[in-house]
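Peer 1: next one to model:
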Amino acid sequence: MNETMVCAVGRVATQPVYREMASGPSARFRLAVTARYWDREKNLWTDGHTNFFTVWANRQLATNTAASLTVGEPVIVQGRLKVRTDVREGQSWTSADIDAVSIGHDLAWGTSAFRRGGRPETTTAPTQSEPNWETPPNGSATAADAPPQQPAEAAVLT
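Peer 2: Down below sits the predicted model:
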């Protein structure tokens, strides 16, 4: 319950690796987060230290991550921070992982076109079209007079 949630803004450093696991899809990639600061002496922006995080995505987020991200793209990642330390062959190392809850392109650097991902196949009731919630202008039109509705899955966000 008391987890460390972080929001990291950086660039995709490695191509996402997608795997089908017994528990469902999983994807991971490295995120480079570089601090920038204003150097008064040089009168320009300067890059500071770069931190690298391994970002883990699961289930539908993993599928969408693998299909959407490529190296170098600016992204925003929100998730749970996991810091691990270990000693291997006499050397101590520390890794910082983010168990992602949300991943998206950073629109401060460009544009992105959203496409709704495919939904898993279900064997329950067939999908129904969205009902017409608009009130007719004169209040006397019947349902037969209403224009046909598109299924919700066919709607395109622009």
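Peer 1: please make it C-alpha for all contacts and neighbour counts, starting now.
Peer 2: Will do.
Peer 1: tell me which residues touch the residue located most distally from the centre of the chain, please.
Peer 2: Within the chain, Ser140 marks the point farthest from the mean C-alpha position, 45.7 Å out by CA atoms, centre = their mean. By CA atoms under 8 Å, 6 or more residues apart in numbering, Ser140 lies in contact with nothing.
Peer 1: try Gln78
Peer 2: Applying CA under 8 Å, 6+ apart, the residues near Gln78 are Met5, Val6, Cys7, Ala8, Ile98, Ala100, Val101, Ser102, Ile103.
Peer 1: quick check: what element follows the helix or strand where it lies along the chain?
Peer 2: Using DSSP states H and E, Gln78 falls within strand 74-88. For strand 74-88, the following helix or strand on the C-terminal side (DSSP H and E) is strand 91-105.
Peer 1: for that following strand, what is the distance to the chain centroid?
Peer 2: On the basis of CA atoms, centre = their mean, to the nearest Å, strand 91-105 sits 14 Å off its chain's mean C-alpha point.
Peer 1: next one: stretch 18-36
Peer 2: Its chain's C-alpha centre and that of stretch 18-36 lie 11 Å apart, by CA atoms, centre = their mean.
Peer 1: what residues does it touch?
Peer 2: With contact meaning CA under 8 Å, 6+ apart, stretch 18-36 is reached by 8-17, 45-60, 62-63, 65-66.
Peer 1: nearest residue to the spatially most central residue of the chain other than its sequence neighbours?
Peer 2: In the chain, the centroid-proximal residue (CA atoms, centre = their mean) is Ile103; its distance is 2.2 Å. Of all residues beyond its chain neighbours, the one nearest Ile103 is Val77 (4.6 Å), with distances taken as CA to CA, 6 or more residues apart in numbering.
Peer 1: same question, Gly72
Peer 2: Val12 (5.1 Å).
Peer 1: for burial, what's the neighbour tally of that neighbour?
Peer 2: 23 (other CA atoms under 10 Å).
Peer 1: I'd like the structure of this one too, to check against the first:
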Amino acid sequence: MNETTVCVVGNVATRPVYRETVSGPAARFRIAVTSRYWDREKSAWADGHTNFFTVWANRQLATNAAASLSVGEPVIVQGRLKVRTETREGQGWMSADIDAVSIGHDLARGTSAFRRAQRPEQAPVPELPEPNWESGTGNAATAAGTAPQRRPEPATVT
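Peer 2: A predicted model of the protein is given here:
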């Protein structure tokens, strides 16, 4: 419906905490997001205010985030913003949480090596021969008059 979606760029501020719950894996970590601005007096970039958000991830995203993220790494997080206010023992507090849909390393600030997560129920996909694109004749199956086989799409689990 009318949810506030955000995309924040910052650094992992706390080690991801991973838990197995009855509804599946869950992970949380804090992200520090600092604005930058051009200081005309100093003719240099300067840091502005730092905002901290708690990022919540569920299911496979939680598993992959816990295995991939470390404190200090630059990340991009996209998800739904949830601002909560509560009163505990007479003290009021507010928290800004992000229910993550996607989390990734910020490749503008470094490199990363992607490894596809293997699911136990996922069988390996057989490799098909590559067509001969330069000659335009296709692969051996096309030359023999049979239609080329398509690779099956992997099943997605949500």
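Peer 1: what about Ile98 of structure 1, neighbour count?
Peer 2: Ile98 of structure 1 has 25 neighbouring residues, counting by other CA under 10 Å.
Peer 1: isn't it right next to Ile76, touching?
Peer 2: No. Assessed by CA atoms under 8 Å, Ile98 of structure 1 is found out of contact with Ile76, at 11.7 Å.
Peer 1: sorry, back to before: now list the buried members of the contacts of stretch 18-36 of structure 1.
Peer 2: 8-14, 16, 52-58, 60, 62-63, 65-66 (16 or more other CA atoms under 10 Å).
Peer 1: picking up where we left off before, what about the residue nearest to Gly72 of structure 1, distance to Ser95 of structure 1?
Peer 2: 17 Å (CA to CA, to the nearest Å).
Peer 1: ranges for the strands of structure 2?
Peer 2: 5-12, 17-21, 24-39, 44-58, 74-88, 91-105 (DSSP state E).
Peer 1: how much does the fourth one stray from structure 1?
Peer 2: Taken against structure 1, strand 44-58 of structure 2 registers an average deviation of 0.6 Å after superposition, with mean CA distance after the TM-score superposition for structure 1.
Peer 1: how far does that strand sit from the chain's center?
Peer 2: How far strand 44-58 of structure 2 lies from its chain's middle: 16 Å, per CA atoms, centre = their mean.
Peer 1: need the contact partners of that strand.
Peer 2: Strand 44-58 of structure 2 is touched from outside by 24-39, 62, 65, 95-101, with contacts defined as CA under 8 Å, 6+ apart.
Peer 1: which PyMOL command selects the buried ones in the residues you listed?
Peer 2: To isolate the buried ones among the contacts of strand 44-58 of structure 2 in PyMOL, judged by 16+ other CA under 10 Å, type:
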select buried, resi 25+26+27+28+29+30+31+32+33+62+65+97+98+99+100
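Peer 1: distance check, Thr54 of structure 2 against Trp38 of structure 2.
Peer 2: 28 Å.
Peer 1: aligned counterpart of the residue nearest to Ile103 of structure 1 in structure 2, please.
Peer 2: Val77 of structure 1 maps onto Val77 of structure 2 when the alignment is built from TM-score structural alignment.
Peer 1: which residues touch that match?
Peer 2: Contacts of Val77 of structure 2 by CA under 8 Å, 6+ apart are Cys7, Val8, Val9, Ala100, Val101, Ser102, Ile103, Gly104.
Peer 1: how near is it to Gly138 of structure 2?
Peer 2: From Val77 of structure 2 over to Gly138 of structure 2 the distance is 42 Å, taken as CA to CA.
Peer 1: ditto for Pro131 of structure 2
Peer 2: Separation of Pro131 of structure 2 from Gly138 of structure 2 (CA to CA): 5 Å.
Peer 1: what do you get for Ser35 of structure 2?
Peer 2: Separation of Ser35 of structure 2 from Gly138 of structure 2 (CA to CA) stands at 53 Å.
Peer 1: with adjacent residues omitted, what lies nearest to Pro16 of structure 2?
Peer 2: Pro16 of structure 2's closest residue in space is Phe29 (CA to CA, 6+ apart), at 4.6 Å.
Peer 1: and Pro120 of structure 2, what's its match in structure 1?
Peer 2: Here Pro120 of structure 2 is matched to Pro120 in structure 1, going by TM-score structural alignment.
Peer 1: what about the longest helix in structure 2?
Peer 2: Identified as the longest helix of structure 2 according to DSSP state H is helix 59-68.
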